[in-house]
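**Student:** sharing a model that was predicted from the sequence below.
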Amino acid sequence: MSLASRIKKFPHAVDQTRGQDVAGSFSGPLARLIAGAAGSSNHLARLAQAEAEWLHSVAEQEPEETLDALCTPPEGDPAKMLRQAKQRVALLTALADLGGIWPTMQVTAALTRFADMALDHTTKHLIAAESARGKLPATPADAGYVVFAMGKMGAGELNYSSDIDLICMFDETQHAPEDYAEVRATLIRVTKKLTQIIGAQTGDGYVFRTDLRLRPDPSTTPVCMAMEPAERYYESLGRTWERSAFIKARPCAGDIAAGEAFLDRLRPFVWRRYLDFAAIRDVRDMMHRIRDHKGLSGPIEAADHDVKLGRGGIREIEFYAQTRQLIAGGRDASLRTRGTLDALSALERAGQIPPGTAETLTAHYTALRDIEHRIQMLDDAQTHTVPRNTDALKRLAALCGCDDTGAFLKALTERLVAVHAICMPPEAEDERPQAQFETDGGTRQITDAWPNLPALRSPRAEALFHRLAPGILKRLSGAADPHAALVHFDSFLRGLPAGVQVFSLFEARPALQDLLVEICATAPALARYLGRHASVLDAVLDREFFAELPELDAMERSLMMALNDADDYEAKLDATRRWQKEVHFRIGVHLLRGIADGHSAEKAYSDLAQCCIAALLPLVIEEQAPRHGAPPGSGAVVLGMGKLGSFEMTASSDLDLIMLYDADAADMSDGPDPLAAPQYYAKLTKRLITALTAPTSEGTLYEVDMRLRPSGKQGPVATSLAAFRRYQSREAWTWEHLALTRARPVAGPPDVQEEAAQAVAQVIALPHDAQKVRADTADMRRRLMEAHRPGSIWKVKQGPGRLLDIDLFLQAGCLLTSACNADIADLVLHDWLNQEEAACIAQTRKLMSTLQAIGRVALDDEFDPNRAGPALIEVLLAQTGFDELDALRTELESRIDTVSALISDRLA
């Protein structure tokens, strides 16, 4: 359909006489559209008169076809031809915009497309001229010269009279080192000519105003830089606003492939997996400085308001999207989009902004962009300010299809206020921290010590905390035990080595303050954990954080993604620790919130440990290989024992491990310094233990205990499968066979894992002396009871009828029945337990494991009502299904007595 036939709406003409004069040679809807545009816009009146003949020639064409022709590189002098084409593009897009033919973002895309062509055509023209002089290779690709479109042009969002922000670079690796100086000088010259051709105002007009000031340190660097020093700048000195700017960066002219490669190398600078949350405050402060400098602060009034930079304007919506992209884009690649509206949609899909926000802000954004375009159409001025002059304001309203300037200003003011309320909510009141908290001497003693804590020593951290403290303390005051919650919050603060990043995060995401207060009210141990590992709060921003806990395969994929971002062995150790701490924290929060029960948490903690071991084993093999070669034989397998083996880990469990390998003693590795299998795997085992236990900049992973290996402390740290079989069948004590009932492979080649699992099953299936197993188990039980007298009924780990007692009993049943493992259901099938006994033990164990899991997360110890506040007791009662603690205590006492009697009877 033609331009004329697709017109849907018409601007109003303030000067109807001029409008009719300009539109006189046209007819139909096109005449009415031109009359309205020319009657209210001086600029469009001039364009329509100057290009009347051309406009007649394209009136019956599709506007997209016309745009295609205008975006075809012209023949001849680009300086003159591009200026004529720019006038026609300006007229075409204005009419398509005002006539409702193209929606807002199609208009911005058309302007951007023409800018791309103009820059690329001029670049090729200039490069060819320098190549003809022998200064450069024959093509832009060979020269490695690239122009990056930044800001609105990079995002495909140019406004009607926009300038274009550019950064020009070249890939120095495409040139011989001895040519560097000449190539650099030549490309600086090319850049200056490019901006002159595109940006200079001549008798034929201009193409686009250009701005090169977004390049690194523009006051001291040339207009065209080599990529290597630019990369070094961003890595060492790059600022938050530059990270934000590169969200929209796009190579638009020259060597596009070199530009894409540069952006890929810059990705870790822009998209940080573990975000500096102070970035949000940096960008917010920058916006405030711009407003203050331009006098844009104060109440929102549409007249004389800057719809781009002013309060509630276009930049606020862009800031809202970009800051949230910076927050979560390092973890979620779907958020790494250049366009503002695409970013809003992606953020809503990812759960990073409330439902409906994208649609609301999209409507506001397009409406404000429409008004911005019409402001610029008045006189082709690079302005975004609503006129105060009565005549200009009337013409602007008319271009927007409104004859009532009062109604126009009222509607615009309401829109600006609505945007501001969403994008820039009020900050916390500046008041003393104690103002909203019931204070006593103890409370004042705590809060008075805060200014001396490491987290609050910098002026910036102190200022941030001063804004946050009233809201946090108000939340703490609502806890069931406010003073205890404050004490635990104090523990969190004291654990922070620095505060700017965390306080910036809390300011950016107030909901995280609620989570912190919830943790301080229920779980002092988790509050201390947060103080030591505050970076785990990043994980809460992930849309999956409160979803069901991941299974092992999902954990493995997630950890692999984290490791892929790390470059070397040390970085991978750090990445594993960061990832583990995030998932560990997530499990604890799920348990406290009742999203996961005790059994699910035990399984998740066990999967988490297995995932780390399985990921680190190949890494330590790879680290050992350059010197000692690949593993001899078929490889090594790690057996998980104890709570890891039985999927019953808690928040504070260590790892009981055995390392087995499938190789003959005479097998040698093939490295420069070859080792026999026993020595090779002993060294590998020590490396793995170090990888798990050594403190790095990100802390440690787990404590490791290998005393369950054959011969205990006296035996080698790694044992061959053959030796393992011999030892277990000929020399092992009953307690070692009991322990083996919980063994399972957790890392290593699948075929070796299968062999190890078969070896364990064969040992368990061996004929055992029933009387000896019962006697040895009873003796072990007696010694455990003597060494660990529980005292309190809440001490559920050790003592008659408690967790270790149940585990020992089930393990004995496994040996006596040759069951596959010490599983209650399996032992029923093997007649070690009847259904009633199995139900009693299972329910008792579930109750006690829930108590233990919650105690370990919240108190870093077993549950103790004297240390647990009201909030934690409420969590425990909800998890166990009791209305009050006394009822839980009575039930626990009864169950423990019943189970203890059952075990004593069966082992007698």
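**Tutor:** Looks like it arrived, so ask away.
**Student:** use CA for all of it now, contacts and neighbours both
**Tutor:** Will do.
**Student:** any idea how many residues pack against residue 128?
**Tutor:** 18 (other CA atoms under 10 Å).
**Student:** which SS class is it?
**Tutor:** Under DSSP: H, G, I helix; E, B strand; the rest coil, residue 128 falls in the helix class.
**Student:** and it, how far is that from residue 140?
**Tutor:** 8 Å (CA to CA, to the nearest Å).
**Student:** ok, second structure coming up, stack it against the first:
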Amino acid sequence: GVPGPSGVRTNRISNHEFYCRVVELFGKLLSSQTEDGIAYRVDLRLRPQGQRGEVALPLKAYRTYYESWGRTWERMALIRARPAAGDIGLGKAFMEAIRPFVWRETVDYSEIEEIRGLKKKIDSTFARDDIKRGYGGIREAEFFVQTFQLLYGRANRHLRTHGTLDAIRVLREMKMAPEEDLVTLRGNYLFLRRLEHYLQMKEDLQTHTLPPSDEETEVIARSMGFPSKSDFLASLRLRRMQTKNMYNSLLGTREDVHAEALNLLEGKLSDEELSGYLSFRKVRHAGKCLINMKNIREHMSAFRTMQERSLIREVMPRLLENALTAESPDRALAGLESLLTTYDIKTAHLTAIMELKELMTGITKIFSLSPYLTRIFLSSHYYLDILIEEWSIVKSLGNMEGELRRTTEGSKDFNSELARYRRFEEVRSGMLFLLGILKTEDLFRGLSHLAEAIIKVILQKFGCNELSVIAFGKLGGREMTFGSDIDIVFVSGSPEAMTLAEKIMKVLTSYTDMGMLYSVDTRLRPDGSKGILVKDIEGYRNYYLKNARNWEIQALLKARPLGGNEKLSRSFINMAKDVILQRGSDIRKDDITAMRARIIKELSHEAEGMDIKLGSGGIKEIEFYVQFLQLHHARRFPEILVQNTLAAISRLAKKQILNPAERDTLFSAYEYYRRLQTFLRLNEEQV
């Protein structure tokens, strides 16, 4: 209060009222207009309760408010807080008081929705051209960074910084986002802040939009270091598109992402701007992709009716965004172009793709990761038509047999129907595998079932009652992948069996308009390619017991009947087991080692690079090791005689022939190699 003449204080006010008046006076001093302008604009609206709240509060009141009513946007605002003047000790106490609120112990991802809602509110208030709060502006860059700070600042103290540039540096060091993107974001943020300075320097007004006149914009362009207004505006548009894309990747809604992709297809972007944006989106050959984009735009106009136009504007941006986020955006864009041009996709297809989200993603995966499947898929509408109707994940052998019988029944071109069914199943299985829906072992089993079903249907067509087909190799182990040969031998004592076997071979290896059905290897028969195609059980028994080489005994481990006469099939498998039990333990470690050394020397491609199949430490080495253990221990543990490599590893471990560490090493290495081999085969690499 104020002491009077009598010494009595009048007009007393509390400490709280006093400091509120101090703050009000402080604000007026800074923001009052003078002949030299103002010192600073002061915004006190970030205090608790905003404009309705007290301008000064005790620490306890701040703590209570933030613990009880604090919102996400206030956490974002307080990230920037730091003691600046006055009682620094009190400022530090304030920072400690708000720390539990800003840097919460638990991560609440629902706060992302609150940030999205806040940005939507800002978008509805400010113009799109506002470089601070509008499209791809300063605020979106800050929101992107602050979201990472809110989510991970509790666990990572270095993220608790009030500076945006410092936070970007920490994000780079911690590799929490792609480094190239963060470098771009930093450059764009500095560019926009610099532009903000030039805009506000002119009249000392808080403006964030470009001047309306061309002359003034030209001045801004030169101030920013550009030779012309057009170059400046092109750079500004590209930078804002880049910033918007990064914001959308973390905080954008589906509508935001769709609008951005549609802008690429229909927006008034120059070739230079579009090419620059495509480069930012990690395409390797921006020039080629620019041509893809132009052709996509052109063919979108072929959809004439209002319904067609509405549909293509809904579906194509989704496909485009999928393509740009694919593993190989260049390939995906080329595939997308073909879908509209040479493939001539129909309205019914687009409607189905829009409804089946996984199918849409799967098509992009095929374009991006597999030239082999892309070529099949784009060769005919048949594959997309059937995929739309049939989106089952796993098919049993019986399902495939039934479908094949119905497909080929009464067909004029039996061979072509088989080839087409095989290619459809490869596209379907490959898509599910690339989507991560189908596991590697399920893919192998499915492709093996496919080959087996085809052989069974061929046997049924020719009425092979006195003939049995035995699988070896990857088909025998149910381990086929894309491009695998099928290894088979024929068993029969019938005079007509040779003719039937030749017919089966002709169907399997004849060329159709879709290529050859399978590459078939019958060299595992007695005497190899020089031997006769069909033998009876005794012929096989005599050969394996008396004349077969070690690798042929080893190959018997994979033998499995596919179809035909069941009695002959059982007899062959029993004979194979007897041979393995009699001769398997005679095969020495040195024999296996010598065989591997010869394969590495004569067949592997190690000189050209790593050969994961035949090279040292590769697929064949694991298989040879497992097969040696099976042969060596089969007499004691006949139950280890299984065709599948992973199943064999598991059984060897159960019998303590392999210890747990060895089992895990072999299992993980073999799974990894076979998965990698599958991706390489899909990419049409011979492995």
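**Tutor:** Nice, thanks for sending it over. Because the structure is predicted, anything quoted here is derived from the model rather than measured.
**Student:** wait, what's in contact with residue 461 of the first structure?
**Tutor:** Neighbouring residues of residue 461 of the first structure by CA atoms under 8 Å, 6 or more residues apart in numbering: 455, 498-500, 503.
**Student:** can you rerun that using 7 Å?
**Tutor:** Contacts for residue 461 of the first structure (CA atoms under 7 Å, 6 or more residues apart in numbering) come out as 499-500.
**Student:** where's it, which helix or strand?
**Tutor:** Taking DSSP states H and E as the criterion, the element that holds residue 461 of the first structure is helix 459-477.
**Student:** ranges for the strands of the first structure?
**Tutor:** In the first structure, the segments counted as strands under DSSP state E are 145-149, 164-170, 210-211, 224-226, 250-254, 635-641, 655-662, 704-705, 718-720, 744-747.
**Student:** any idea which of those gets closest to residue 476 of the first structure?
**Tutor:** Judged by CA to CA, the one of the strands of the first structure that comes nearest to residue 476 of the first structure is strand 655-662, at 36.2 Å.
**Student:** where does the closest one end up in the second structure?
**Tutor:** Under TM-score structural alignment, the match for strand 655-662 of the first structure in the second structure covers residues 486-493.
**Student:** for burial, what's the neighbour tally of residue 546 of the second structure?
**Tutor:** The burial count for residue 546 of the second structure: 10, using other CA under 10 Å.
**Student:** residue 376 of the first structure now?
**Tutor:** 22.
**Student:** over to residue 2 of the second structure?
**Tutor:** By the measure other CA under 10 Å, the count of residues near residue 2 of the second structure is 10.
**Student:** let me see the contact set for the closest residue in space to residue 140 of the first structure that isn't next to it in sequence.
**Tutor:** In this structure, residue 140 of the first structure finds its nearest non-sequential neighbour in residue 254, 5.3 Å apart by CA to CA, 6 or more residues apart in numbering. Contact analysis of residue 254 of the first structure by CA under 7 Å, 6+ apart lists 120, 123-124, 140-141, 145-147.
**Student:** what's around the aligned residue in the first structure for residue 629 of the second structure, how many residues?
**Tutor:** Under the alignment (TM-score structural alignment), residue 629 of the second structure maps onto residue 813 of the first structure. Using other CA under 10 Å, residue 813 of the first structure has 29 neighbouring residues.
**Student:** give the contact list for residue 813 of the first structure.
**Tutor:** Residue 813 of the first structure sits next to 827, 832 when contact means CA under 7 Å, 6+ apart.
**Student:** look up how far residue 648 of the first structure lies from it.
**Tutor:** On the measure of CA to CA, residue 813 of the first structure and residue 648 of the first structure end up 19 Å apart.
**Student:** ok, now residue 894 of the first structure?
**Tutor:** For residue 894 of the first structure, the distance to residue 648 of the first structure - CA to CA - is 24 Å.
**Student:** next one: residue 834 of the first structure
**Tutor:** Between residue 834 of the first structure and residue 648 of the first structure the computed distance is 23 Å (CA to CA).
**Student:** which one's more surrounded, those two?
**Tutor:** More neighbours surround residue 648 than the other of residue 834 of the first structure and residue 648, with 21 against 13 (other CA under 10 Å).
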